[in-house]
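> predicted coordinates and the sequence they were generated for:
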Amino acid sequence: MCNNLITPKVASPDMNVICFDLEGPLSPQDNAYEVASLVPNGDAIFETLSRYDDLLALAGRHNYEPGDTLALIVPFLLAHGISEDDITRVSSHARIVGGAKDLIARLLSHGWDVHIISTSYEQHAHRIGAALGVKRDHIACTKFEIEKLREKLTEDDITRIRSLEEAILSTNDEDVMFQKLDDFYFDELKNTALGDVFSQVRVVGGARKVAALEAIAAASSKTPRELIAIGDSITDSAMLGCVRDAGGTAIAFNGNEYAVPYANIGLAGTDIGLVWEFAEAHARGDPIELARTFEHEYRDDPRVDCLVGADADKIEAVIDTHKRFRKIVRGDAAKLG
């Protein structure tokens, strides 16, 4: 079962610990986006909800976390009969990022405690984790009991959801659309049989990723200072910032404008394998020094940037480079926050 609120097994305090985001650093597929695309016009609906998600997260809406798009999309998946088998089938087409499988194998063979902390639905996170050799009890992800939720849906609920769907596709003014979404998710939906979707589907993003990381650290008698965290998007910014601010190693891999400013090392490219060098440096206690050295050696694919003390111009230049590789590696998913 997916560790939605992770209670990891106690690990040896002598083990080094590394925590990966899944979608981006390990697999390029945005599984929820691909699943939503099974619905007619689902890609357009998901992209609107993703922008709405960014707005809510950046505004600091109470009890809302980046990545809760995976909760926002649930009513539409239910209304269109999307099943657990559909999620698994879409996941089966997901690729692994270049170098990821060898990297994980190398880390595990050298005694590293490898974890995945992901917004992904459990059906996808567990499949990718298995392909990489990461055990289920080392994966914190989003529990999604889609068949149980479907049982709650009434015909009136489906009519209401379809009406909102039509509004999303026909409304050009995003301010007007976002107000309709506010009314639906924070008022109307709570009065349906489905109820509060945010309590039904607790997405592991933002502060919930930090909570998972802190639980992993505590189980190893460590603090975030002693961990490596790797992420690429708005759902990872709090986790990266937590580790960076504690003095740990926070790596943005093909990160966007929400992730890069919270990392102390930037790694861009089509292959994630160079993380091994930073893992060894982290174990020695000099990952930032290595980043400063690699910044002169790796300027193409991969490209390394030391982000400690970086000014706004450097951050902007790094983001531009990361976005270019993000598009190469992730395709359409690169445009999502």
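Right, received. Where do you want to start? Numbers count the residues shown, from 1 in each chain.
> C-alpha from now on. contacts and neighbour counts both.
Noted.
> now the strands for the stretch 1-150 of the chain?
In the stretch 1-150 of the chain, the segments counted as strands under DSSP state E, counting those that start in this stretch are 17-20, 113-121, 139-142.
> so which elements touch the longest one?
Under the contact criterion of 3 or more C-alpha pairs under 8 Å, 6 or more residues apart in numbering; DSSP states H and E, the helices and strands touching strand 113-121 comprise strand 17-20, helix 31-36, helix 69-72, helix 100-109, strand 139-142, helix 207-219.
> one more to weigh against that first structure:
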Amino acid sequence: MPGEFDPAEELGLFPDRIFVCNCRGFITKNNYLRDLCARFIRNGAHFFDVLVRYDELTAYVLGREEATAGNFVKWVVPFLKANGATDHLIDRFGMEDMQLMPGATMAVRYIASQMPSFINTSLYEHGMMRVSEQLDTPLCESFCTKMEVDNVQFSRAESRKLREMAETISALRIPKVEYELNVPMEVDAADVKIIRTMDDIIQEQIPGLNAMSLMESVVPVTSHKKAYQLLDIRRQTNIDLDSTFYIGSDNTDFQSLDLVRDAGGVSVAFNGTDFAVRGSTIAILSKDSTVGAVFAEQFFNRGIEAVLDLARNWDRKYLKEAEFPDRNLVDAMLAAHPRKLPEVYIVDRKNVDEIAAKSAEYRKKTLGA
């Protein structure tokens, strides 16, 4: 955090590389917001899935100018409040529900000790506070969604109306059709129904309620916001994107991953979605986060070519015999994977479809919905 004692700076050794990451897939395991909806809203998990589907359709399939991936973070809030959620209950839920990835605490602490580190996440403040407490990494600065549900009051009639809307949303069917990024496709009939229903609720029904004030008070970390925040970190640190190591996993990380990759930095899709992989330099599939620290350490000490060289030679024999700046870190990663190493792939135009599909499937098995 700003103002914290940094021994490197005290010695006049100013950093020339930075680390930025998302939460889910690398730091946290469970889908916090989906679990939150399941806790407070009837059939809340499916309700959340429909909102995410609508978000992806408008941002990536329809390509609406006003759409930005991640808006579902603010759309959810009025429905949570209408179903009894308060800031206190959401905060307590974070204490009980937040699950960190194995090795995440060690990995983040290690990386933060090497270079300036930032967490750029869509998590609500309530959840991010719990993550920060568990990581206990004061030198790692975080950016998250600002939200307070207690600031706006709903009448009983309005709460009832929002609950009815939630039931309408939960009744919508999500088709199994998958759309490719930037590839024109006909929209499935079930998705057309989702779009029309959600357009009516978000654009016509909610604006006439106090729920609109609550929704607009939320400052969500969407895909655009993550990218803007990344550029702001670049400005604050005076470290360019070609000296940035970015770990992302969600659809909302695509733009940031793509920016870093195109600038010549390292963008890693860690247990990433299909879209996240399409913006990455490297894809990593792992149940333990220590491997992320291994690659970040290579980047910090030796640069992008060393990272790519490590990815090309990714096998147990090489990892045991090669020289590394921190042998203990590599040994810890090997110990965490005694039978099978994490899967590591350099992503290019030829293999991106295959790797994206493989990562999305692995993510579903490892992290859940």
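On my side now, so go ahead. Just so it is clear, the model here is predicted, and its values are computed rather than measured.
> after superposition, what is the TM-score?
A TM-score of 0.87 describes the superposed chains when it is computed by TM-score structural alignment, normalised by the length of structure 1; 320 aligned residues with a C-alpha RMSD of 2.4 Å.
> rewinding a little: of all the helices and strands packed on strand 113-121 of structure 1, which one comes closest to D157 of structure 1?
Among these, helix 69-72 comes nearest to D157 of structure 1, with 14.7 Å by C-alpha to C-alpha.
> ok, back up a step: so which of the strands of the stretch 1-150 of structure 1 is nearest A59 of structure 1?
Proximity of the strands of the stretch 1-150 of structure 1 to A59 of structure 1 was assessed by C-alpha to C-alpha; the nearest stretch is strand 113-121, lying at 19.7 Å.
> that closest one aligns to what range in structure 2?
Aligned by TM-score structural alignment, strand 113-121 of structure 1 falls on residues 116-124 of structure 2.
> now tell me what touches that stretch from outside.
When contacts are defined by C-alpha atoms under 8 Å, 6 or more residues apart in numbering, stretch 116-124 of structure 2 is touched by residues 15, 17-23, 32-33, 70, 73, 111, 139-147, 220-222, 226, 229.
> ok, stretch 291-299 of structure 2 next?
By C-alpha under 8 Å, 6+ apart, the surrounding residues in contact with stretch 291-299 of structure 2 are 19, 26, 107-108, 110-111, 114, 245, 270, 304, 306-307, 310, 324-325, 329-330, 333, 342.
> okay, the helices and strands packed on strand 113-121 of structure 1, which one's buried deepest?
With neighbours taken as mean count of other C-alpha atoms under 10 Å, these reach their highest mean count in strand 139-142, at a mean of 30.
> quick check: that strand aligns to which part of structure 2?
Mapped onto structure 2 using TM-score structural alignment, strand 139-142 of structure 1 covers residues 142-145.
> for that stretch, the distance to its chain's centre please.
Centre-to-centre, stretch 142-145 of structure 2 and its host chain are 11 Å apart (C-alpha atoms, centre = their mean, to the nearest Å).
> average offset of that stretch relative to structure 1?
For stretch 142-145 of structure 2, the mean distance from the matching residues in structure 1 following superposition reads 0.5 Å, by mean C-alpha distance after the TM-score superposition for structure 1.
> show residues contacting that stretch.
Identification of contacts with stretch 142-145 of structure 2 by C-alpha under 8 Å, 6+ apart yields 118-125, 128, 218-221.
> buried ones from those residues, can you make that a PyMOL selection?
Provided next is the PyMOL selection string for whichever of those are buried by 16 or more other C-alpha atoms under 10 Å:
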select buried, resi 118+119+120+121+122+123+124+125+128+218+219+220+221
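> looking at the contacts of stretch 142-145 of structure 2, which is nearest D97 of structure 2?
Using C-alpha to C-alpha, the contacts of stretch 142-145 of structure 2 come closest to D97 of structure 2 at M128, 12.1 Å.
> might you report the residue contacts of M128 of structure 2?
Taking C-alpha under 8 Å, 6+ apart as the test, what M128 of structure 2 contacts is C144.
> go again using 6 Å as the cut-off
M128 of structure 2 makes contact with no residue under the criterion C-alpha atoms under 6 Å, 6 or more residues apart in numbering.
> ditto for S289 of structure 2
If you count contacts by C-alpha under 6 Å, 6+ apart, S289 of structure 2 has them with 26, 103-104.
> contacts only, for the alignment partner in structure 2 of F46 of structure 1.
Residue correspondence to structure 2 (TM-score structural alignment): F46 of structure 1 is matched to F48. Contacts here follow C-alpha under 6 Å, 6+ apart; on that basis F48 of structure 2 touches R34.
> F48 of structure 2 and Y318 of structure 2, how far apart?
Distance, F48 of structure 2 to Y318 of structure 2, using C-alpha to C-alpha, to the nearest Å: 44 Å.
> would you list every one of the strands in the stretch 151-300 of structure 1?
227-231, 249-253, 265-268.
> what range in structure 2 does the shortest one sit on?
Applying TM-score structural alignment, one finds that strand 265-268 of structure 1 aligns to the residue range 282-285 of structure 2.
> over to the second one?
Counting by TM-score structural alignment, strand 249-253 of structure 1 falls onto residues 266-270 of structure 2.
> related to what we said a few turns ago, okay, the strands of the stretch 151-300 of structure 1 in a markdown table with distance to L55 of structure 1 next?
Shown next, in a markdown table, are the strands of the stretch 151-300 of structure 1 (distance: least, C-alpha to C-alpha, whole Å):
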| stretch | distance to L55 of structure 1 |
| --- | --- |
| strand 227-231 | 20 |
| strand 249-253 | 22 |
| strand 265-268 | 25 |
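> hey, which of these is tucked in deepest?
Taking mean count of other C-alpha under 10 Å as the contact definition, the stretch among those with the greatest mean neighbour count is strand 249-253, which reaches a mean of 30.
> chain center to the match of strand 249-253 of structure 1, what's the gap?
Mean C-alpha position of stretch 266-270 of structure 2 versus that of the full chain (C-alpha atoms, centre = their mean) differs by 12 Å.
> list the buried residues for stretch 238-249 of structure 1?
When neighbours are counted by 16+ other C-alpha under 10 Å, the buried residues of stretch 238-249 of structure 1 are found to be 238-245, 248-249.
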